[in-house]
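A.B. asks: what's the 3D shape of this:
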Amino acid sequence: MFLLLIMLLIILCIGLLWLWVNAVFLREVTSLTPTTAQPLVSILIPLRNEEDNVLALIKNLKELSYPNVEVILLDDGSTDRTAERLQSSIQDNKAFTIIQGSPLPDGWNGKVYACHQLSRLAKGEFFLFIDADVRLHPETIQYTLAHMEAERIDLLSGFPNYPLIHKGVQLLVPMQHFVVWAHLPMFIANRTNHAAFTAACGQFMFFRKNAYVAIGGHESVKNSLLEDVHLARRMKEYGWTMKLLNISSLVTCHMYTSMRSLWEGFTKNIYVGIGQSKVLAILLSGYYAFVYLFPFPLAIYGIVTFQPLYVIPYLLTVLQKWIVDRKTGTHGSFAWAVPISASLLIAVLATSMYKAIRGQSYSWKGRMYT
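C.D. replies: Presented below is the predicted three-dimensional model:
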């Protein structure tokens, strides 16, 4: 038991150092002064059964302070009141265009095809793809363009802040931040074109148009269930500059309002996200079970036996999660639940892998994917 304790302490201390180094190379999007340049930016948004998001989305986009923008929204075969609410909220605002999506062709992922259609109508020098549940700070575009121009970035992406909507959802969704901070070497990811060291988030993908076109756009990943990462990898493979920034101070995403939708969404993406590698899935599950789940019963043992040293690993896991949560705007109280978050992550990865191995389809927004 004592050897396990020492091993945990070493791993967790290394993890704290790793988080500190990553914090240096994962820059805040607000670290530069907003640009005064005004190239045309196309904001491109696919919507499928998003009636609950439409009004807040349009209101938010109307509040953007960037003056040279076109917003194109695609209704992707919605069966609810999405189209009706789009029309009533936009009215005659000339900055907005609504289009009806074409039927989904064979071999295409639904969202990917919607984004492809949007890109073909966009006139901007820059393309910003966001989801319907994303909300932007009024100066988001100015700050983002400042980095695009100063650092010659061709694709800028990042993970939004995820506000507290549902406590169960909050236990898992912000783990996206934690996984990236805890595992991706930011120095390599943001300073080189090694495609293997890449993360991206489809909720915020800001492309330079000529780079997007050069890699074949969304058509080049038409059957992907993880198109954001695959597009980012293609950018690097073709020699374009892709960077991940901390955008959580300017971009929020009201992602998933129920555990059911969360489970379907994560199950669809997580196993694909690790390259459908059984070995990596088992190693990651074992790592999270040992490093982030096991410290909790170890702490209970330490309390019961009056050995406070055994409580330290759990406190270090909480500290790691708290550091990431603080940097990304997640409520700090959820750091204490890191064993539950780790358990949910392991469970959804196991479910995703099981479905893939058995050849079962993933369900998302009324469509089935394999």
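
A.B. asks: from here on, contacts and neighbour counts on C-alpha atoms
C.D. replies: OK.

A.B. asks: flag every buried residue along the longest helix seen in the chain.
C.D. replies: In the chain, with assignment by DSSP state H, the single longest helix is helix 2-25. Using 16 or more other C-alpha atoms under 10 Å as the test for burial, helix 2-25 gives 5, 8, 9, 12, 15, 16, 18, 19, 20, 22, 23, 25.

A.B. asks: and this one, please, so the two structures can be compared:
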Amino acid sequence: MFIFLWIGLLLIMFSLISGFFILFKIPYISSQELDDTVPIPTISIIIPVRNEEKNIVNLLDTLNRQSLQPQQVIIVDDESTDHTVEVASKYNVEIKIKNQTQNEEELVGKTAACYRGAIGATGELMIFMDADTFFDHEDALRNIIAEFKKLSYSGLFTIQPYHRTVKFYEKLSAPMNMVVIAGLNCFTPLKNVFKTGGAFGPFLMCSAKEYTLTGGHKEILGSHLDNFMLTKLFQDHNLSVYNFGGKGSVSFRMYPEGPKQWLLGWSKSIASGSSNTHPLIMSAVGLWIAGGLIIPFSIGFSLLINPSVWLPAFIFLYFFYAGQFLWLAQKVGKFSNWLFLGYPMLLVSFIIVYSWSFIQVHILHSVSWRDRKIDV
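C.D. replies: Below is the predicted model of the structure:
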């Protein structure tokens, strides 16, 4: 029995090292000046929507308050059955509704909506934003454009919004967010060694020139994960992909409709996205999760063997792991601190969601979202 405790202790130590490795450093958008004396490229913002009446208001309100205003905002409706279009029409935006007379009946889903929006975009820069995102302050867009200017307005520039949670089930998203970000291979100490595995879908930006050069969404109409396919398009054209964390610039609140939408939302993509993760990083993530689950079992075993020796050590490791979990989670979202005292619940929820996602993607080859079945 002692050997199991020693093995468990060794795995836990490697697990903690893995935790520091997978999200070593996430770059964020900093506050900076954008020289107004030099012409700023015009901006088109394209927002695909499907049944987003509860989310779109927050995005459009914060967009209206930006110190740097886009030239054009295009709302592309993907057959919404709620009041999304009516709500959006109260703002100064262009609304595109699916036109059945133009052979668009087969163009459904987010990728197709982005393509339809891009057709009418006139800006020199194109930004694709999810409807549940919003800007954190009035200079957020200005700071983002200033950051892109440093890169000569070239490449695919993406941001993973900072996750703002309200209801309890939303807070269970902490490990999902961490794994999604870690899975792009570019936030470890070896970021320059691994090939970037993808881009963040909620906020994508590129120049109109390079969008046209790569073919954009037109080339990937059959995909439900436009962020990964666009990454490949840009990389195939020797264009860089830049990924940032959204803390302090762009946020979102995911799946406020309820636990069912939460499960469907996460399970539609998390297993598909992991296929682009480098095996070393995937192994590190798996080891980190395994170590976290080994700790409570080790506490139980130590009670049966020699509590005076083993129990204090594993209790210390439990709280150390909980602290590391909280530290990592704060990089990607706002979650209640007390939640991490029961961190095994978070890890179990991740395993359930990932398993269901794996079954849907690799066995059933179909996922459901917004009352629509999507073949994958």
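
A.B. asks: rewinding a little: tabulate the buried residues of helix 2-25 of the first structure (a markdown table), appending distance to residue 370 of the first structure.
C.D. replies: As requested, the buried residues of helix 2-25 of the first structure are exported to a markdown table (distance: C-alpha to C-alpha, whole Å):
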| residue | distance to residue 370 of the first structure |
| --- | --- |
| 5 | 42 |
| 8 | 38 |
| 9 | 41 |
| 12 | 37 |
| 15 | 35 |
| 16 | 38 |
| 18 | 36 |
| 19 | 35 |
| 20 | 38 |
| 22 | 34 |
| 23 | 36 |
| 25 | 36 |
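
A.B. asks: and of these, the nearest to residue 311 of the first structure?
C.D. replies: Nearest to residue 311 of the first structure among the buried residues of helix 2-25 of the first structure, counting by C-alpha to C-alpha, is residue 5 at 9.6 Å.

A.B. asks: surely the closest one and residue 312 touch.
C.D. replies: No. Judged on C-alpha atoms under 8 Å, residue 5 of the first structure makes no contact with residue 312 at a distance of 9.1 Å.

A.B. asks: thinking again about what came up before, mean shift between the next helix or strand after the longest helix of the first structure and the second structure?
C.D. replies: Sequence order places strand 41-47 as the next helix or strand after helix 2-25 of the first structure, per DSSP states H and E. When the second structure is superposed, strand 41-47 of the first structure averages 0.8 Å from its matched positions, counting by mean C-alpha distance after the TM-score superposition for the first structure.

A.B. asks: on that earlier part again, need the residues that contact the longest helix of the first structure.
C.D. replies: 181-182, 185-187, 190, 291, 310, 312-313, 316-317, 320 (C-alpha atoms under 8 Å, 6 or more residues apart in numbering).

A.B. asks: if any of the residues you listed are buried, put those into a PyMOL selection.
C.D. replies: Of the contacts of helix 2-25 of the first structure, the buried ones can be selected in PyMOL as follows, counting by 16+ other C-alpha under 10 Å:
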select buried, resi 181+182+185+186+190+291+310+312+313+316+317+320
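
A.B. asks: ok, which pair from the contacts of helix 2-25 of the first structure is furthest apart?
C.D. replies: Greatest spatial distance among the contacts of helix 2-25 of the first structure (C-alpha to C-alpha): 190 and 310, at 37.2 Å.

A.B. asks: residue 357 of the first structure: neighbouring residues, count only.
C.D. replies: 11 (other C-alpha atoms under 10 Å).

A.B. asks: same question, residue 242 of the second structure
C.D. replies: Using other C-alpha under 10 Å, residue 242 of the second structure has 22 neighbouring residues.

A.B. asks: what about it, which SS state?
C.D. replies: strand (DSSP: H, G, I helix; E, B strand; the rest coil).

A.B. asks: could you pull out the strands for the stretch 1-150 of the second structure?
C.D. replies: 43-49, 72-77, 94-97, 125-129, 133-135 (DSSP state E, counting those that start in this stretch).

A.B. asks: include distance to residue 245 of the second structure and mean neighbour count when you put those into JSON lines, please.
C.D. replies: Below are the strands of the stretch 1-150 of the second structure laid out as JSON lines (distance: least, C-alpha to C-alpha, whole Å; neighbours: other C-alpha atoms under 10 Å):
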{"stretch": "strand 43-49", "distance to residue 245 of the second structure": "19", "mean neighbour count": "25"}
{"stretch": "strand 72-77", "distance to residue 245 of the second structure": "23", "mean neighbour count": "24"}
{"stretch": "strand 94-97", "distance to residue 245 of the second structure": "29", "mean neighbour count": "17"}
{"stretch": "strand 125-129", "distance to residue 245 of the second structure": "15", "mean neighbour count": "23"}
{"stretch": "strand 133-135", "distance to residue 245 of the second structure": "13", "mean neighbour count": "24"}
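
A.B. asks: right, and these - which one's nearest residue 202 of the second structure?
C.D. replies: Comparing the strands of the stretch 1-150 of the second structure by C-alpha to C-alpha, strand 125-129 comes nearest, at 5.4 Å.
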